[in-house]
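Colleague: next one to model:
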Amino acid sequence: MNFENLLVSKNNGIAQITINRPKKLNALNKVTIKELHEAFDVLESDLSVKIIIVTGSGDKAFVAGADISEFAHFSIEEGASLARAGQEMLFDFIENLATPVIAAINGFALGGGLELAMACHFRIASDNAKMGLPEVSLGVIPGYGGTQRLPQLVGKGKAMELIMTAGMVPAEEAKECGLVNHVVSQEELIPLAEKIASKIMRNSSVAIAAAIKAINANFQDGVNGFDVEISAFGECFGTEDFEEGTTAFLEKRKPNFSGN
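Modeller: Next up, the predicted model:
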């Protein structure tokens, strides 16, 4: 895959997407959002890919926000269209991928950058990372799901404070409030992501996809997450991975999952 603003690599079941706009601190523009969608879509269809890691190039920024110059003069209708298109094309798309996505936050994750990280299934950060949603300082609010996903992760009160102050939190504080799972040095960030990915890959990919679907259902309006869990749980009984997993357990050996 060749992209203008992304680097994509694959190794032993792990794919890495690196947002590569270092002069712009990896800010999201229309082209980058479109390319990210295309990259995730292709990797989701690649049966050899079991985990996707997304990070930023350099050591300063994961994604330092959206490219403000692209929408500074938008009308009300254009602004709403921008948010809707971005959510559907990328942020909701990532959240609902069957392939687990880890955000490796290697520096500033601000505005659309933090929204991108929050759309991933979970996040790890380097100790120099700083995160925030500064949109109200520009006279606007987060538009790529930030007002919805941040409260889910850190609670309503903390989300209200972070959004209304337009402040940034350092990596350790982000860990304390549940925004990220782990904090390590810059040098350890990708190795840790790969270590976690390796642990995930030992398990059934079909069961993991079902778990992602069930967990996400709890946050969808009008959807009973318990019913989704019951249905997905039952469907697992019809998979080859369930037969292999239970047989391996009874035979006291490691399972060899096929992903079917």
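Colleague: contacts and neighbour counts: CA atoms only from here.
Modeller: OK.
Colleague: skipping its backbone neighbours, what lies nearest residue 28 in space?
Modeller: Spatially, and ignoring its direct neighbours in sequence, residue 28 is nearest to residue 66 (4.5 Å; C-alpha to C-alpha, 6 or more residues apart in numbering).
Colleague: run a quick neighbour tally on that neighbour.
Modeller: 19 (other C-alpha atoms under 10 Å).
Colleague: show me what contacts it?
Modeller: Applying C-alpha atoms under 8 Å, 6 or more residues apart in numbering to residue 66 gives the contacts 27, 28, 29, 111, 112, 113.
Colleague: wait, doesn't the third one sit right on residue 64?
Modeller: No - with contact taken as C-alpha atoms under 8 Å, residue 29 and residue 64 are classed as non-touching, separated by 11.3 Å.
Colleague: who's more crowded, the two?
Modeller: residue 64 (24 against 18).
Colleague: second input sequence below; structure requested for side-by-side comparison:
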Amino acid sequence: MSYQNILLEKESGIAKLSINRPKKLNALNRETLGEIHSAFAELETDDEVKVIIITGSGEKAFVAGADISEFADYSVEEGKNLAAKGQKEVFDRIANFKKPVIAAINGFALGGGLELAMAAHFRIASDNAKMGLPETSLGVIPGYGGTQRLPQLVGKGRAMEMIMNAGMIDAKQALQYGLVNHVTSAEELMELASKTAHKIMRNSMVAISRAIEAINANDEDGVNGFDKEVENFGKSFDTEDFKEGTSAFLEKRKADFPNK
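Modeller: Coordinates of the predicted model:
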């Protein structure tokens, strides 16, 4: 499938999805969100793809926010529909995706851009990255999960401060806060993301998928995360990966998982 606002490259089990609107600092408009949705539908059914890396095109921005010009004149109902559709079709889909999703933050990640990065399962940033949720400076609040995911990652107090002051933090501070997992140079960012993806792929992708589901269950209303963990732990015993993993351990060799 061809895309106008994103680039999708696949190699050695890794899919690299780049937001490709560099003249707009990769700002998210409706068309781009629709393409991200379509790309993840494609990646979900591609058995060759094991890990997805999301990044931004160019050297300045991961995603510098949403395209404000598209919703400046929206009504209350239109605003609610915009947030609901975006969360359901893109941000929540990424957060609950069965394959690992890594955000490689290569510059500004602001507003919807930081929300996109936070929807990924974890984040790696270049040392020139800047992150923030500036929505309150526009008279609005984060609408793509920012008020929920930021407190989960950095704590309620820091999230309150970041959203209220609408400012930016640098990569070093984001690492200190726990917002990102690793910081590296801009030149080494994609190499580190790729190395991390390959390290993940050495393990059972079936087990990883079930671990993602169990971890996310803790955030769902009415769902007991411990119960989901018990359920998915039990399911693991009926997989070829479990048989291969335990056999390899007992035979003191590296496992060659069939991912079944």
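Colleague: which one of the contacts of residue 66 of structure 1 is nearest residue 57 of structure 1?
Modeller: residue 27 (11.0 Å; C-alpha to C-alpha).
Colleague: any idea how far that closest one lies from residue 196 of structure 1?
Modeller: 27 Å (C-alpha to C-alpha, to the nearest Å).
Colleague: neighbour count for these two, which is higher?
Modeller: Neighbours were counted for residue 27 of structure 1 and for residue 196 using other C-alpha under 10 Å; residue 27 has more, 26 against 13.
Colleague: contacts only, for the more buried one.
Modeller: Counted by C-alpha under 8 Å, 6+ apart, residue 27 of structure 1 has contacts 21, 63, 64, 65, 66, 67, 113.
Colleague: try 10 Å
Modeller: 19-21, 33, 56, 61-68, 109-113 (C-alpha atoms under 10 Å, 6 or more residues apart in numbering).
Colleague: which strand or helix spans residue 183 of structure 2?
Modeller: Using DSSP states H and E, residue 183 of structure 2 sits in strand 182-184.
Colleague: post-alignment, that strand versus structure 1, mean distance?
Modeller: In the superposition with structure 1, the average deviation recorded for strand 182-184 of structure 2 is 0.5 Å (mean C-alpha distance after the TM-score superposition for structure 1).
Colleague: the next helix or strand after that strand - contacts with which helices or strands?
Modeller: The helix or strand immediately downstream of strand 182-184 of structure 2 is helix 189-201, counting by DSSP H and E. Under the contact criterion of 3 or more C-alpha pairs under 10 Å, 6 or more residues apart in numbering; DSSP states H and E, helix 189-201 of structure 2 touches strand 14-19, strand 51-56, strand 101-105, strand 122-126, strand 182-184.
Colleague: redo that, cut-off 8 Å
Modeller: Helix 189-201 of structure 2 sits against strand 51-56, strand 101-105, strand 122-126, with contacts defined as 3 or more C-alpha pairs under 8 Å, 6 or more residues apart in numbering; DSSP states H and E.
Colleague: need those in JSON lines (columns: mean neighbour count and distance to residue 3 of structure 2).
Modeller: Shown next, in JSON lines, are these (neighbours: other C-alpha atoms under 10 Å; distance: least, C-alpha to C-alpha, whole Å):
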{"stretch": "strand 51-56", "mean neighbour count": "26", "distance to residue 3 of structure 2": "15"}
{"stretch": "strand 101-105", "mean neighbour count": "27", "distance to residue 3 of structure 2": "20"}
{"stretch": "strand 122-126", "mean neighbour count": "24", "distance to residue 3 of structure 2": "24"}
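Colleague: where do the helices sit along the stretch 151-260 of structure 2?
Modeller: For the stretch 151-260 of structure 2, the helices defined by DSSP state H, counting those that start in this stretch cover 156-165, 171-177, 189-201, 205-217, 225-236, 240-250.
Colleague: residue 98 of structure 2: which of those is closest?
Modeller: Once the helices of the stretch 151-260 of structure 2 are compared by C-alpha to C-alpha, helix 205-217 is nearest, at 4.8 Å.
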